[in-house]
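Trainee: following is a predicted model, sequence given first.
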Amino acid sequence: MSIVLLSRDLMLSSKLEGAARRVDQTLKVIGTDEAVLESVADCRVMVVDLEIPGLDIDELVQNLKARSPEGIQVIAYAPHVRTEKLAAAKEAGCDLVVSRGQIMSDAESILRSFL
């Protein structure tokens, strides 16, 4: 099983890649929400950057949960000032919604709690 990151943020991708290694997982980085659905079969945890242009978090979460035979955990993040996006992710059913700062500072412990 692996962790999939939907993001175009190279700094966060690098941070999460290191955190994934420390919890004995691999990280697959995907830049578009269309490509994410193809990765669900081997994915246990999906980390979603809510700043992806055109992202419909409600639709994405519904599709992920429907296509995941063993149940996928979805972690969503955005800058803390993007309160509407964070609220939409909670409403969509994400398992954890955090600020970008939280995921940057606590990536390893967040991932560990979902594995």
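Mentor: Right, received. Where do you want to start? Keep in mind it's a predicted model, so treat the numbers as computed, not measured.
Trainee: please make it C-alpha for all contacts and neighbour counts, starting now.
Mentor: OK.
Trainee: please, where are all the strands along this protein?
Mentor: For the chain, the strands defined by DSSP state E occupy 2-6, 26-30, 43-49, 73-78, 96-99.
Trainee: adding another structure so you can compare the two:
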Amino acid sequence: MGAARTILGMVSNLMYTVRIRESASRLGSIAIFVDTNEEMISKIREIHPSLLIFDLTAVQPGWDETVKIAKAEGIPVIAYGPHVDTAAREEAIQAGCDQVFANSKFTLDLPNILENAFKKV
């Protein structure tokens, strides 16, 4: 069994990393952020996080394979991105993300989003 209630994220925007960390902390969780698919896969295997979060503006080619690895491990995956980038959001759904949010919804509802995701773990 891996680390309890650990969020693993690929997030490029400092504002979001701070918000995710703060919301995770309030729920008794920790958030770890990585920059590459390789780091993400390594951490999935090393710590078996409770949740993955992808910023759709930070993803790299091949990130959809990372989602498949997480899903095979039973790890829920959330993605968020600009509401105008419907193609990226559709790609996230096709990749297997459990939930995909517009930035505005993700920002406004982050504590509830995390809490609900943890209930499913």
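Mentor: Received it, and whenever you're ready, just let me know what you need. Please read these numbers as outputs of a predicted model, since none were measured by experiment.
Trainee: with both chains overlaid, what TM-score comes out?
Mentor: Once superposed, chain against chain, the TM-score is 0.89 (TM-score structural alignment, normalised by the length of the first structure); 112 aligned residues with a CA RMSD of 1.4 Å.
Trainee: still on that earlier bit, of the strands of the first structure, which is nearest residue 17 of the first structure?
Mentor: Nearest to residue 17 of the first structure, of all these, is strand 26-30, at 5.6 Å by CA to CA.
Trainee: tell me the residues of the second structure aligned with that closest one.
Mentor: The alignment of strand 26-30 of the first structure onto the second structure (TM-score structural alignment) covers residues 30-34.
Trainee: ok, stretch 95-114 of the first structure next?
Mentor: The aligned range for stretch 95-114 of the first structure is 98-117, by TM-score structural alignment.
Trainee: touching that stretch from outside, list them.
Mentor: 16, 20, 23-24, 27, 51, 76-83, 89, 92-93 (CA atoms under 8 Å, 6 or more residues apart in numbering).
Trainee: the residue nearest in space to the middle of the second structure: what's it in contact with?
Mentor: With distances taken as CA atoms, centre = their mean, the residue of the second structure nearest its centroid is residue 53 (0.6 Å). Residues in contact with residue 53 of the second structure (CA under 8 Å, 6+ apart) are 7-11, 77-80.
Trainee: go again with 7 Å.
Mentor: Contacts for residue 53 of the second structure (CA atoms under 7 Å, 6 or more residues apart in numbering) come out as 8-10, 77-79.
Trainee: any figure for the gap between the residue of the first structure most remote from its centre and residue 87 of the first structure?
Mentor: The centre of the first structure is farthest from one residue, residue 81, which by CA atoms, centre = their mean lies 18.5 Å away. According to CA to CA, to the nearest Å, residue 81 of the first structure stands 11 Å off from residue 87 of the first structure.
Trainee: just the buried positions in the top helix by length along the second structure, please.
Mentor: Ranked by residue count under DSSP state H, the longest helix found in the second structure is helix 103-119. Buried residues in helix 103-119 of the second structure, defined by neighbour count with 16 or more other CA atoms under 10 Å: 103, 106-107, 110-111, 113-114, 117-118.
Trainee: now swap in stretch 65-73 of the first structure and tell me
Mentor: Within stretch 65-73 of the first structure, the residues that count as buried by 16+ other CA under 10 Å are 65, 67-68, 72-73.
Trainee: just the ones of these in helices?
Mentor: 65, 67.
Trainee: identify the farthest-apart pair in the buried residues of stretch 65-73 of the first structure.
Mentor: Farthest pair in the buried residues of stretch 65-73 of the first structure (CA to CA) is 67 and 73. Separation: 12.2 Å.
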